[in-house]
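Visitor: would you be able to build a 3D model of this:
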Amino acid sequence: MTITPDSTARDQAGAVRAGEISARELLELHLDRIDARNGELTAIVSLDPERAREGAAAADEALASGAEVGPLHGLPFAFKDTHEVAGWRTTYGSVLYADHVPATDELIVERVRRAGVVVLGRTNVPEFAAGSHTFNRVFGTTLNPHDPTRSAGGSSGGAACALAAGMVPLADGSDMGGSLRNPASFCGVVGLRPSLGRVPTWPQPNHWETTSVGGPLARTVDDVALLLSVMAGPDPRAPQALGDPGSAFAPPLRGSLAGLRVAVTTDLGGAFACDREVAAVVAASAGTLASAGARVDDEVPDLREGEDVFRTLRAWHFQATFAERLAAHPDAFKTSLADNIRAGADLTGADVARAYAGRTTLAHRVREFFTTHDLLVLPASQVPPFPAEVEYPGAIDGVPTETYLDWMRAAYLVTVTGCPAVSVPFGRTADGLPVGLQLVAAHGRDRFLLECAAALEVLVAG
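Guide: Next up is the predicted model:
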């Protein structure tokens, strides 16, 4: 088998272990691809080829010595620039942290490094990962690899772009309002937002904050499962972590859609506007799923509390995290983020209590929905990739958007349920831009969700 930067991560890792290609050779293939495409796309930032070459040499030496190696041994990797990597520049896309170099790895980085990756750089993010379009004043804008005039999405936009362009075989990300699912949809890759507690986070200022989670991106569902198997599992430092070991999610995946009870919706019963081309792709999935033996209907859970829940908890979290820095450096924040932070200052204890009560109601309602359905299918993003020079689309199918959050409802209404959700490439617009299908399963059913996504991927491949 000839290994290229576009080969699956499983094939690349297997070839390194088998001695069919060295980690050094694999790294050079990816550095060549980065050299060819990154100048235009700005997906990889803080690139350090020489340090990466040292890491690849060490990986080859470890393998030659007979040492036990991890499942990602020798794979080139670039961590999202909001995840702290010891000794490596971590900017959060902010001018305030343009020269920040952490002393320690955060937990998700610790686990992926332990699995044997060769770090080569970081992936670009919006300022403090706020917003689903990747641009900042430190590195600039990440462009879509399918059409460089368009957005790559965000906040894991650099990660999704780098994957789609073959600069890395796997990527990490995080997701509050769609930051794993939206860029996966825009770039035509797979992005999983795991169940709450599946991928623990440490350190963080509030261990009980449960809107943002870490997760994997890859070009195939099988590769997403491979990376999830490394990221997932309990840790004593993360009190809300689920107890299943990461190995429970390792590929191969053997899923089927036959007999599943599936609800397909383009708008969650009118909960959000959807671009007509995106809606047509999602609607077409009903026939595809039915042809595979699924029982398809259009029943949807009532998520009406989700709007208030998400926006309240997001503003509360942002105000607690960034208010002091905004007061000290008001010009260092983009306007949309500054407004979001200031909105949190006006919240009362009653507002936050109402949001948590609403979230509890949602959790029970969605749990009941999944007693009669196995999957919920809806758009991963309400729009296709939009022009890169705008911060967010001004309207969706004629419905104006007033804030930088309005076009992400398809993702963030799922966020507040706590359920796992995955974006899988399913179709394209008339202009050839990718459209991702969002599959949602009951909380804790991450393995089942990936098996369903893998079965769908086979159908799409044809």
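Visitor: from here on, just use CA atoms for contacts and neighbour counts.
Guide: Fine.
Visitor: tell me the spacing between the residue of the chain most remote from its centre and E389.
Guide: In the chain, the greatest distance from the average C-alpha position (CA atoms, centre = their mean) is reached by S65, at 35.8 Å. Between S65 and E389 the distance, using CA to CA, to the nearest Å, works out to 51 Å.
Visitor: now R445
Guide: Applying CA to CA, the value for R445 to E389 is 39 Å.
Visitor: what does Y356 give?
Guide: Taking CA to CA as the measure, Y356 and E389 are separated by 36 Å.
Visitor: helices of the stretch 301-450 of the chain, start to end?
Guide: 306-328, 335-345, 349-369, 409-415, 446-461 (DSSP state H, counting those that start in this stretch).
Visitor: identify the residues contacting stretch 447-462?
Guide: Outside of stretch 447-462, the residues within contact range by CA atoms under 8 Å, 6 or more residues apart in numbering are 221-222, 225, 248-249, 253-257, 288-289, 420-422, 424-426, 439-441.
Visitor: before we compare anything, build this one as well:
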Amino acid sequence: MSDPADLSACEARALIGRRALSPVELTNACLARVKRLNPAVNAVVSMNEDEMLVAARASEDKVMSGMPLGAVEGLPFGVKDMINVTGLPTTFGSLIYKDNIAASDDPIVAAMRAAGGVVLGKTNNPEFSLGGNTRNAVYGATGNPHDPTRNAAGSSGGSAAALACGMAPLCTGSDTGGSLRNPAAFCGIVGYRPSPGVVPGNGRSIGLFHFSTSGPMGRTVDDVGLMLSVMARADRADPLTPVVDGRSVWNPADFADPPRTDAARWKIAVTEDFGFTMTEGIIRRAFAKRVDYLRPFLSQMVEAFPDCTGADRIFAVVRGVQMLSTHLAGVRKTPERYGPNAIANVAEGLAFTVEDVSAALTDQTAYYRRWKTFFETTDFILSPAVTISPRDWHELYPKEVDGQKTASYYHWLSLAYASTLSGHPSITLPIGRDEMGMPFGLQIVGRRNEDAKLLSFAREIEAICNANPEMAFPKVDINALAALPPIASRPGFMEFE
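Guide: Sure, this is the predicted structure:
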């Protein structure tokens, strides 16, 4: 067998089920990979190795005794440092919480443990997950495993980098404006943003706003489907999760094993910019190349996109309301304890009027209805996942895209928040490399609440692309990465202004 750390989650789980791989063996392989590669990228920021091995031995005992096994039995998983793991720090990437130790598990972590998962540790994110570059004043910067001088995107950059390095077969992520999809694209792994309510959450300050959601991250479509089947559950605490007679309206098993499908049967729209995003030329050219490659397999493919009128303004205002609900009091009280992105969020939110908010919420409803109408005659949309190729992580955020100035630190995330606004599920697939040699992420958007169908289609696209070495998922050069100096030795590692 090759190094167990390089197995996909589904491959490892199948071997564990057949007693051909020990959970302890897999756990030790992941720990060895962390020790070898984490200094170069700073993806995993806290761990409890002893507890991890205890959990792995408990899984091994279940396997050997013939007990029923959980869906993710024996699989290590990384946890973004925005949610609690008992006994580990939950810092949110903020100095305010640098000494905060969680007293209990977040429901997602509890569900993964109940299904046999083994907590690897916490993965890095920017302060309060604000931004598309994983840097903070507690743990420093996370580098891209394909080139640690470039950024891993954000805010789930630590999870994406850990997955690309083989530190764990699964990781949690969260997403508002692409926070798990963008790192997936930059690092060459798979990130899935589900429909609102599929993964219940207790972290949204405004529970009826659907912008923020947790989602699975893995190295294959089947991996994220497996993890989604555990994360999805009935929970009345989330007002966006429909629960009928104690059951979710979604069947979680459908995510783990979506039906096979013929990619040619579906009606596909393709767009490089949704009509409003500042997409970099490098990305446009890479996307066009992939569309040309896929065209023979997707016979009903046309250039089209939903009417996205007002997208930037709607996102800015509604997001601004969310940011005020979580950060206004703290920034007013102790502004010196917050980073530049949080300060900018509060200032922007305060600049909006009640009329602005009313108009944005009204416009978002119209936006959703236009997307609904578009999807009456379209099954999926293909687009780039991110507007730019990975850049130097010293750049807090892109100030310009091909000479056009960005309006804010999140403006460059517009390819992702186009679908966030409408609440449609979206997956990022790594499809080869761009002309800079960095991973290229393809975004596939499906109909709202048809998550199993989107996963099924994405799996077919994955297979089509992996059949061509030029389009296959890009791999990290493990030996080259291990030989690099620690990212902490690079100038600016802990600087954020």
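Visitor: please work out the TM-score for the two chains.
Guide: The TM-score (TM-score structural alignment, normalised by the length of the first structure) is 0.96; 461 aligned residues with a CA RMSD of 1.5 Å.
Visitor: for ChimeraX, write the select line for the buried members of the contacts of stretch 447-462 of the first structure.
Guide: Restricted to buried positions by 16 or more other CA atoms under 10 Å, the ChimeraX selection for the contacts of stretch 447-462 of the first structure reads:
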select :221,222,225,249,253,255,256,257,289,420,421,422,424,425,426,439,440,441
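Visitor: show me the contacts for the residue nearest the centre of the first structure.
Guide: When CA atoms, centre = their mean is applied to the first structure, the residue found nearest the centroid is L180 (1.6 Å). L180 of the first structure makes contact with 154-156, 173-174, 191-193, 215-217 under the criterion CA under 8 Å, 6+ apart.
Visitor: ranges for the strands of the stretch 151-300 of the first structure?
Guide: Per DSSP state E, counting those that start in this stretch, the stretch 151-300 of the first structure carries strands over the ranges 170-175, 190-193, 213-218, 261-264, 295-297.
Visitor: buried deepest among those strands, which one?
Guide: Ranked by mean neighbour count, the strands of the stretch 151-300 of the first structure are led by strand 190-193 with a mean of 34 (mean count of other CA atoms under 10 Å).
Visitor: give me the contacts around it.
Guide: Outside strand 190-193 of the first structure, the residues within contact range by CA under 8 Å, 6+ apart are 174-175, 180-181, 183-185, 213-221, 224, 420-425.
Visitor: the second structure: matching residues for that one?
Guide: In the comparison with the second structure, strand 190-193 of the first structure aligns to the range 190-193 (TM-score structural alignment).
Visitor: with the first structure superposed, average distance for the matching stretch?
Guide: Overlaying the first structure shows stretch 190-193 of the second structure at a mean distance of 0.7 Å from the equivalent residues (mean CA distance after the TM-score superposition for the first structure).
Visitor: what is the neighbour count of whatever residue of the first structure lines up with D307 of the second structure?
Guide: Residue-level alignment of D307 of the second structure against the first structure, with TM-score structural alignment as criterion, gives D302. As a burial measure, D302 of the first structure scores 14 neighbours (other CA atoms under 10 Å).
Visitor: how far away is D302 of the first structure from H364 of the first structure?
Guide: For D302 of the first structure relative to H364 of the first structure (CA to CA), the value is 11 Å.
Visitor: and what of L439 of the first structure?
Guide: When L439 of the first structure is compared with H364 of the first structure (using CA to CA), they lie 19 Å apart.
Visitor: what sits closest to whichever residue in the first structure pairs up with L396 of the second structure if chain neighbours are left out?
Guide: Under the alignment (TM-score structural alignment), L396 of the second structure maps onto E391 of the first structure. Spatial nearest neighbour of E391 of the first structure, excluding adjacent residues (CA to CA, 6 or more residues apart in numbering): H133 at 6.5 Å.
Visitor: just the element for that neighbour, please.
Guide: According to DSSP states H and E, H133 of the first structure maps onto no helix or strand at all.
Visitor: burial measure for the counterpart of A280 of the first structure in the second structure, as a count.
Guide: The pairwise alignment with the second structure assigns A280 of the first structure to R285, based on TM-score structural alignment. Taking other CA under 10 Å as the criterion, the count of residues near R285 of the second structure is 14.
Visitor: with D402 of the second structure instead?
Guide: Residues contacting D402 of the second structure under the criterion other CA under 10 Å number 11.
Visitor: can you tell me how far it sits from A418 of the second structure?
Guide: Plainly put, D402 of the second structure is 20 Å away from A418 of the second structure if you go by CA to CA.
Visitor: likewise for G218 of the second structure?
Guide: 23 Å.
Visitor: got it, and R219 of the second structure?
Guide: Using CA to CA, one obtains 24 Å as the distance from R219 of the second structure to A418 of the second structure.
Visitor: with A153 of the second structure instead?
Guide: 18 Å.
Visitor: out of these two, which sits in the more crowded spot?
Guide: When A153 of the second structure and A418 are compared on other CA under 10 Å, the one with more neighbours turns out to be A153, at 35 against 24.
Visitor: residues contacting the equivalent of the more buried one over in the first structure?
Guide: Under the alignment (TM-score structural alignment), A153 of the second structure pairs with G153 in the first structure. For G153 of the first structure, the set of contacting residues under the criterion of CA under 8 Å, 6+ apart consists of 132-134, 144, 179, 182-184, 186-187, 385.
Visitor: can I get the residues you listed in CSV with distance to G243 of the first structure and neighbour count?
Guide: Listed next are these as CSV, based on distance: CA to CA, whole Å; neighbours: other CA atoms under 10 Å:
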residue, distance to G243 of the first structure, neighbour count
S132, 31, 30
H133, 34, 33
T134, 34, 29
N144, 37, 32
S179, 25, 32
N182, 28, 38
P183, 29, 34
A184, 27, 37
F186, 33, 32
C187, 32, 32
P385, 37, 28
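Visitor: what is the most widely separated pair among those residues?
Guide: Greatest spacing in these, by CA to CA: N144 and S179 (15.1 Å).
Visitor: how many other residues sit next to the residue nearest to R113 of the second structure when sequence neighbours are not counted?
Guide: Distance criterion CA to CA, 6+ apart; nearest residue to R113 of the second structure, sequence neighbours excluded, is V119 at 7.6 Å. Close neighbours of V119 of the second structure, defined as other CA under 10 Å, add up to 28.
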